[in-house]
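Quick one, what's the 3D model for this:
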Amino acid sequence: MKQIKIFDTTLRDGQQCPGAGMSHSKNIEYAQLASLIKVDVLEAGFPSASEQDHAIVSQIARMYAHQNRSPKVAALSQLREAQVEQTIEALSPLVKSQRAIVHLYVPVAPELMAASLGAYADDKNQILRDVQGMIELAVGAGMEVEFSPEAYSQMGDHFAFTTDLISAAIDAGASTINCPDTIGRACYLQGDDYFVNHMNQHAHIMREQFPDRDITWSVHCHNDFGLALDNSMRAVFEGPATQIEGCFNGIGERAGNVALEQCIMYLNAFGHSQPGEVYRSQCRSKHIRRISDFVHQNMLPRQPHWPIGGDNAAKHSSGGHTNAILRNAHIYQPFNPSEVGQQISFVFGPLSGSNHAQAIIQKHGYVCTDDERQTIMQYIKDHHKERRKGLTDDEFMAAYFAFRAPIKVAKIGFERIKNKQHFAMQAKVFDQAEDIHFIAQDDDTAITALHQFLQQRFGECQIQSYRSESREPGRHAKAHATITVVADDEYFQGKAQDQDIETAALKALIDAYNQFLVQRHYRQPIQTERHAAVGLRD
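Okay, here's the model as predicted:
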């Protein structure tokens, strides 16, 4: 069994991504979720960057200090004594439980060293002394230390210098060596120069130099070429890495970091594929959707087709898929979506079939027999023929109610005779053509007269509220009417529009009554035995 640690840098590298920053309270809320999902290390921020960052890291450290089981907390620092001391101060509540990690870094890629360090880049001996000194300072304060040779994958001809840096870091007390692909440009096609090969070389050298030290090799990959997952997994399966660093939903600088939810599920799916070895993480994958949704809502939007946690990852529309899934719930899923807190769901669209239509209707508890499901399906598609992207369940059921509507009015006419309004409606009632006549007596409104007629014909139903409005300017604007009725202790809201305000109100009342009648005549018990396993939802 090879335990792979998950180092979550969503609060640090993730918030360095433009537009992904969160308030103080949201940082704390995220830390609670990270503890729930059981990441091994939470990199909470960069304490010396600002008072706010220091306060966030400090509060997370205090919060975790009161938990028996929580992630270790890492905080980033440059090789500057004042920064290291600020970082130590922020993490100090976790010293007693040995869960505080100072994360120190210095660039090793030649071009990055020149751009970042200026003249300091030429004094490699001083850099080595500073690495040694800053790590000893942190270790002496009771901290663990992770050391990162920044842009490790681009070190070029600095292999020997990088070796000296890693050796100095371990000698000073660093317990984790992180090997970043800082600009996301590593690829296995680089052959001998591929950074995983260099990791293997450095791991071998350090085992010989420090045979009694247990060093964690970590990998931190960016996704600029879409290779972050492949590179991270190669560092684990083909290299020495036993820790993966990344962010949930793959956020992070530029194109982001490796997505931690993808790493976790990759290990779950393929961690046993190597003969004689099993790779796994301790993360509770059932909370992935929850933490993914948090990042989506509070940091950066997640694409619907995003792997593992995306809205479409367990959502289906095509008729062929739906028919198969109704027989075998997970036939078109690479893993059971419940493993990550998802549910299989269907979206009714242009390619959906009659089985799908029947399943939605029966899930909502209404009648759809095998003989009529094709007709109903086609009606709903025609009703929403412009909705190529699919329907919500509410939209679908509204079309079903329109199909089932017992009262279908083709025309409404009225005239005033001796202070009375005479109304005539051409309609089909339960598919039978009828001419309906009613009169508004004395001070009765047309709505009152129609309501009395409908009650006498179809049953008791009280008007709860009525509203009519014009939503566009000008005298040619249509009237929009909304009427709510109550029957059998349930509320039904009818809506309609017409150039004539009175006609709009009459149509809205009929719409509300139709919903009541569909409920009364076409409702059936929900068939949970057939559909519960599929996990249908809006």
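
Every contact and neighbour count from this point should use C-alpha atoms.
Will do.

The stretch 301-450 of the chain: helices as residue ranges?
Listed in chain order, the helices of the stretch 301-450 of the chain (DSSP state H, counting those that start in this stretch) span 319-327, 354-363, 373-383, 393-404, 446-458.

Okay, buried residues for the longest one please.
By neighbour count with 16 or more other Cα atoms under 10 Å, helix 446-458 contains the buried residues 446-454.

Please identify the one among those that lies nearest to Gly252.
Ile447 (59.7 Å; Cα to Cα).

which helix is the longest one in the chain?
Counting residues, the longest helix found in the chain (DSSP state H) is helix 501-522.

Contacts for the very next helix or strand once past that one next, please.
Per DSSP states H and E, the first helix or strand lying C-terminal to helix 501-522 is helix 528-531. Residues from elsewhere that reach helix 528-531 (Cα atoms under 8 Å, 6 or more residues apart in numbering): 326, 359, 363.

Alongside the first, I'd like the structure of this one:
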Amino acid sequence: MQDKLIIFDTTLRDGEQSPGASMNREEKIRIAKALERLRVDVIEAGFPAASGGDFDAVKAVSQAVGESAVCGLARALDTDIDRAGEALAVARRSRIHTFIATSPIHMEHKLRMTPDQVVERAVAAVQRARRYTDDVEFSPEDAGRSEEDFLCRIIEAVIAAGATTINIPDTVGYSLPPAFGAMIGRLRERIPNADKAVFSVHCHNDLGLAVANSLAAVMSGARQVECTINGLGERAGNAALEEVVMAVKTRQDAFPCDTGINTQEIVPCSKLVSSITGFPVQPNKAIVGANAFAHESGIHQDGVLKSRETYEIMRAEDVGWSANRMVLGKHSGRNAFRTRMRELGIEFEAEEALNEAFARFKDLADKKHEIFEEDLQALISEQIYESEAERVKLIALHVCSDTGETPRAQVVLKVDGEEKTSESEGSGVVDATLKAIESLLATGASLLLYSVNSITTGTDAQGEVTVRLERGGRIVNGLGADTDIVIASAKAYLNAVDKLLSSAGRKHPQVADV
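The predicted structure follows:
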């Protein structure tokens, strides 16, 4: 019988650390349910001690998820571990993931602790975590730059203290596959009680080697990979779940293990994460990119028509790409709408919420002929945002763009219940619109990113706009969708502004003081 490769998804925790990718409670629940449909083994839902919002989100995910284990991150501090234990108390299956840095540079300059003190702290953290759950994971942060003898010492100690998973992170994405795989093999051989724990890896993608390093570790005996949907994560991101899973599935001749992932949910989950975070998937991205199974070369097309296997090593249908899907339109009824939303993992707790969503769907159907699942995801994201963000709302927008004339925009906003109007000129109607909004709100924020993507095909497609703002060191992401790209731009800017006005900052677990 083949070994089980455990898939540990950290999209909701490490993935959220991407600048601008912060998710609210409801968005985390939607992604968690999608991950559960994907049959992810462990969902790292957040860092409960970081803020009250993070605590509530981890607790909400714990309540919403039934099959996957829910994990909370905690530094090797009693307060962090207790907070994680409280947030996970309602989970059917829970895990506490505690960590402390083990490299000489981190111990000396960041922790200001001796190696003996670090071992003592790590052991105490694992023992405290065991008060809340039997499933405890320990990570020696910056393991790639740690001394191997010290790694062996601290790992042996935490396994003896009750750690059931040992995660070796390539924190700065510096490792190379042969060396990283060999290190995992040596640790498993050198540590006397290594057989009492599952070895895991968490690789960053700074050199584009996160997936390669993860797979090299699997070949050397690691049986858990920590990864994210679309490779989302801070800096260059993490190992992409879809690439790890499909590499193992496709190359069963090489890997002595397999996952329990429902691969047909990969593409839907990818689209959901992209929609919520505002991080579009590049067209040539492996597995989930729009061109992943496209063939333009005549030679390739001829080969695929004769036999798919000539140029395709996977079936598009196996990862969730399919042309056979129900397309909704303005004549579709409430039951078809509810059924399609349920297939996308979206359930309406109240009839009022369903009625509002159905009304929005009908309005959209009057603007475009066919409604695809990407349109529905955007529709729900917008509904959730508007139900929470009442401080700033777009009431009306008028723009003028004549050849040879300076573009102008007039906006009417409702700010804390009061209507306000402003006009502005710009280099284009979008520029004029955003300047008019800013003149009313005076946020003082810097625009770091303005990006437009077509949600589906056709000239009547909705445009999805991503806006990234920075103020006082805080970075937020705003999303807006509409068949009119100027309106979508205004919605995205207001979405981001509302987050600046109403959201508290969040600690970053790797830079917070220990």
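
Let me see the TM-score of these two.
Once superposed, the chains reach a TM-score of 0.61 (TM-score structural alignment, normalised by the length of structure 2), with 330 aligned residues with a Cα RMSD of 2.4 Å.

so which of the contacts of helix 528-531 of structure 1 is the most crowded?
Neighbour counts for those, by other Cα atoms under 10 Å, peak at Ala359, which reaches 23 neighbours.

Could you verify that Pro169 of structure 2 is part of a helix?
No - with DSSP: H, G, I helix; E, B strand; the rest coil as the criterion, Pro169 of structure 2 is located in strand rather than a helix.

That one corresponds to which position in structure 1?
Aligning on TM-score structural alignment places Pro169 of structure 2 opposite Pro180 in structure 1.

separation between that match and Gly246 of structure 1?
11 Å (Cα to Cα, to the nearest Å).

neighbour-wise, which of those two wins?
The residue with more neighbours, out of Pro180 of structure 1 and Gly246, is Gly246; 30 against 23, by other Cα under 10 Å.

Give the other helices and strands that the helix or strand hosting Ile487 of structure 2 contacts.
Element membership for Ile487 of structure 2 (DSSP H and E) is helix 485-502. With contacts taken as 3 or more Cα pairs under 8 Å, 6 or more residues apart in numbering; DSSP states H and E, helix 485-502 of structure 2 sits against strand 392-400, helix 429-441, strand 463-471, strand 474-482.

again, 6 Å this time
Packing partners of helix 485-502 of structure 2 (3 or more Cα pairs under 6 Å, 6 or more residues apart in numbering; DSSP states H and E): strand 463-471, strand 474-482.

Turn the ones you listed into CSV, columns for distance to Asp258 of structure 2.
Shown next, in CSV, are these (distance: least, Cα to Cα, whole Å):
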stretch, distance to Asp258 of structure 2
strand 463-471, 37
strand 474-482, 36
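
Turn these into JSON lines, including mean neighbour count and distance to Glu120 of structure 2.
Formatted as JSON lines, those follow (neighbours: other Cα atoms under 10 Å; distance: least, Cα to Cα, whole Å):
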{"stretch": "strand 463-471", "mean neighbour count": "24", "distance to Glu120 of structure 2": "40"}
{"stretch": "strand 474-482", "mean neighbour count": "25", "distance to Glu120 of structure 2": "35"}
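
Between the ones you listed, which one is closest to Val65 of structure 2.
Counting by Cα to Cα, and looking across all of these, nearest comes strand 474-482 at 26.3 Å.

Which stretch of structure 2 lines up against stretch 375-387 of structure 1?
Using TM-score structural alignment, stretch 375-387 of structure 1 pairs with nothing in structure 2.

Give me the contacts around the helix or strand where Ile276 of structure 2 lies.
Ile276 of structure 2 is part of helix 266-277 when elements are defined by DSSP H and E. Helix 266-277 of structure 2 has contacts (Cα atoms under 6 Å, 6 or more residues apart in numbering) with 21, 34, 280, 288, 319-320.

ok so, going back, of the helices and strands packed on helix 485-502 of structure 2, which is nearest Glu137 of structure 2?
strand 474-482 (30.4 Å).

Please work out which residues outside that closest one touch it.
Taking Cα under 6 Å, 6+ apart as the rule, strand 474-482 of structure 2 contacts 20, 462-469, 488, 491-493, 495-496.
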